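K.L.:
Turn this into a model:
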Amino acid sequence: MPPRHDIAHLGHVELHTPRLEESVQFCLDFLGLREVGSTDHSVYLRAWDDYEHHTLTLTQHEKPGVARTYLRAAGDDALYRLVKQLEQSGLGRGWTDGEEGYGPTYLFADPDGHEFGVYYESEWFTPTVETVPSLKNQAEAYPTQGVGVRRLDHINFLGRGVQANRDFVRDTLGGMITEQIVLDSGEVAASWSTFTNKGYDVVYTKDALGLSGRLHHIAFATDSRADILRACDIALEQGVYIETGPHKHAIQQTFFLYVYEPGGNRIELCNAGARLVLAPDWKTIDWTEAERSKGQAWGLKTIESFHTYGTPPAE
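P.N.:
Sure thing, here's the model as predicted:
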């Protein structure tokens, strides 16, 4: 089923962190994000080529994890079509004021309990005098610190049941399922879906601990594989913990590096933009247990923590 395109793209994400100041510093020094605002308990940060006000909200909280994921609708009509479908699904939670830079936002949850917001009105980012880009077709000047990630790429949720969440993204939100892992039992263990022409925007992975509402990771896109290799050296110098990589995924063929930010959330740096899904009649790729047991594309075995660790951590 092709995307309905009522959702334009993944907008921004709010993460909880128990170490707000250190998490912010990680985003500035390692990722190369810029701070664009704050409240008493939250800080707004942005990647240099995201056109909206901010990319990431970090909020002080007892435990790490995802607080809310925001999706931008393709227009006012698309927004109200989505709201109608969400209300009919029974998962709608009602309207709220948007975060700074964003208009009225309709809140809802997926079947697993992850909270979302969908909006259309959006304040395009205006750079400061110091960050006006040399090239008028990018949102802000290229950063000179850290990795210099370009934009938010995707989010990967952990869930008790993948199939219900997968079907919700397809049937209610209008996404396209591009790839999935199907176990020998027939159970869907992971699903990759897109609203755009990228290979994926939203991923659901079965929570190995049987928990609901947790986060596996959020991912930021880099310009090239070379940026990810450079990120390894920056991580080494800054004491950033590398969980796995650099390497290449078999599924979606993404070149990757996974690190943990100080609050405990897993962050991926990825170079995924070269592979696009342009076919409107794309056939979902199914991966078997035997195929996944071979590890990543070049033979790297998936480490145990990749299957078991999520935020908030299990008690």
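K.L.:
only C-alpha atoms for contact and neighbour calcs from this point on.
P.N.:
OK.
K.L.:
Just list the residues touching the residue lying closest to Asp76 once chain neighbours are set aside, thanks.
P.N.:
In space, Asp76 comes closest to Tyr120 once its chain neighbours are excluded; the distance is 6.3 Å by CA to CA, 6 or more residues apart in numbering. When contacts are counted by CA atoms under 8 Å, 6 or more residues apart in numbering, Tyr120 touches Arg72, Ala73, Ala74, Gly75, Asp76, Leu79, Tyr102, Gly103, Pro104, Thr105.
K.L.:
which one among those residues gets closest to Arg34?
P.N.:
Tyr102 (18.0 Å; CA to CA).
K.L.:
Please name the nearest non-neighbouring residue to that closest one.
P.N.:
Using CA to CA, 6+ apart, the closest residue to Tyr102 is Ser122 (4.6 Å).
K.L.:
hang on, that neighbour packs against Pro104?
P.N.:
No. With contact defined as CA atoms under 8 Å, Ser122 does not reach Pro104; the gap is 9.3 Å.
K.L.:
I'd say Glu179 and Asp286 touch.
P.N.:
Yes. Between Glu179 and Asp286 a contact is recorded at 5.9 Å, counting by CA under 8 Å.
K.L.:
next up, for comparison:
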Amino acid sequence: MATELVHDIAHLGHVELLTPTPERSLWFFTEVMGMSVVSTEGDSVYLRTWDDYERHSLVLTAHGSSGIRRTALRASSEEALKRRVAAIEQAGLGIGWTEGRPGIGDTYVFTDPDGHELELYYASEWYTAPEDQQPALKNQPQRYPGKGVSPRRLDHVNFLAAQVGPNGDFVRDVLGARITEQILLEDTERTRYGARWLSFGNKSYDVVYTEDWTGTRGRLHHIAFATDTREDILRAADIMLENGVFIETGPHKHAIQQTFFLYVYEPGGNRIELCNPNTRLILAPDWRTVTWTEAERAKGQAWGLKTIESFHTHGTPPVG
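P.N.:
This next block holds a predicted model:
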């Protein structure tokens, strides 16, 4: 079935990640990942990847546990923001307006059916690099840092959900995304999805929902950062190895979306993906959702690597 884009949401803006080990997590994102610190405010540090045009890509906040506090989506205009807020309120999942934090204007906070907190905004501060980070090309916001992994941008967020279906429906029907790919499980009692990949534009996906085998609501599966090339993923694996960072799985190639990937745990326990999905764009206006069966997914990833069990159970905050 073809799904139509509304185009009211431009893209994933940034995420706020919680960590019980703020100093070690900051070391990971600055020294191992090679991201830049923009500012510090209270218990939060604002960081950026080198090619995100907005002020920051990640807010790292000290907390009693790991997990994700809020995911920010930028609307495509002020009018688009108002339209999506009206749709969210009609769906009964709105929380309300709040003053913008550094780099963004007023935001509208809401939740998905699973309880993950999100926010919509339009007013945004474009990044101006300091003198020592000025790029050679004026169409690039910041000089390539050449430090650690040096990811190019924040790419996507994967949420764990007690039920994938209602959350995918919400992002499609209320926020205006389209479901590009999905996994349909063999359940004789009801229609049940193992995962759904959703896109707000021409990227193959911006938001993912994966079934949480623990049955818990509101947890994070991972946040992902995109690299320039597949070779950067291989280099990242060596960088993680040399720095004692736990590698969960990869490097390898996903069957779904064909993303080249590496999954690691940052010191706070949150799963981080390094990915290279740059070769796949959804250009067809009448894109038809690709549905994978449970039997097809049992074959593993593109080159036969089996999906490890922790992929369905490890999430943050931890259960128990």
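K.L.:
gap between the two ends of stretch 33-43 of the first structure?
P.N.:
As for stretch 33-43 of the first structure, its first-to-last residue distance stands at 12 Å under the measure CA to CA, to the nearest Å.
K.L.:
List the contacts of it.
P.N.:
The contact list for stretch 33-43 of the first structure (CA under 8 Å, 6+ apart) reads 24, 27-28, 44-48, 53-54, 57-60, 143, 148-149.
K.L.:
ok, back up a step: what separation is there between the aligned partner of the residue nearest to Asp76 of the first structure in the second structure and Val109 of the second structure?
P.N.:
For Tyr120 of the first structure, the aligned residue in the second structure is Tyr122 (criterion: TM-score structural alignment). Using CA to CA, one obtains 13 Å as the distance from Tyr122 of the second structure to Val109 of the second structure.
K.L.:
Check Pro145 of the second structure too.
P.N.:
Distance from Pro145 of the second structure to Val109 of the second structure, by CA to CA: 33 Å.
K.L.:
When those two are compared, which one has more neighbours?
P.N.:
Val109 (21 against 17; other CA atoms under 10 Å).
K.L.:
Regarding the most centrally placed residue in the first structure, which helix or strand does it belong to?
P.N.:
Nearest to the geometric centre of the first structure sits Ile155, at 2.3 Å (CA atoms, centre = their mean). Counting by DSSP states H and E, the element that carries Ile155 of the first structure is strand 151-159.
K.L.:
what span of the second structure lines up against that strand?
P.N.:
Going by TM-score structural alignment, strand 151-159 of the first structure sits over residues 153-161 in the second structure.
K.L.:
The second structure: matching residues for stretch 292-304 of the first structure?
P.N.:
Under the alignment (TM-score structural alignment), stretch 292-304 of the first structure falls on residues 297-309 in the second structure.
K.L.:
So what touches the longest strand seen in the second structure?
P.N.:
Taking DSSP state E as the criterion, the second structure has its longest strand at strand 9-19. Strand 9-19 of the second structure is contacted from outside by 25, 54, 56-76, 80-81, 154-156, 175-176, 200-201, 206, 268-270, using CA under 8 Å, 6+ apart.
K.L.:
Tell me roughly how far that strand lies from the first structure on average.
P.N.:
Superposing on the first structure places strand 9-19 of the second structure at an average distance of 0.3 Å from its equivalents, by mean CA distance after the TM-score superposition for the first structure.
K.L.:
I appreciate the help and will end here.
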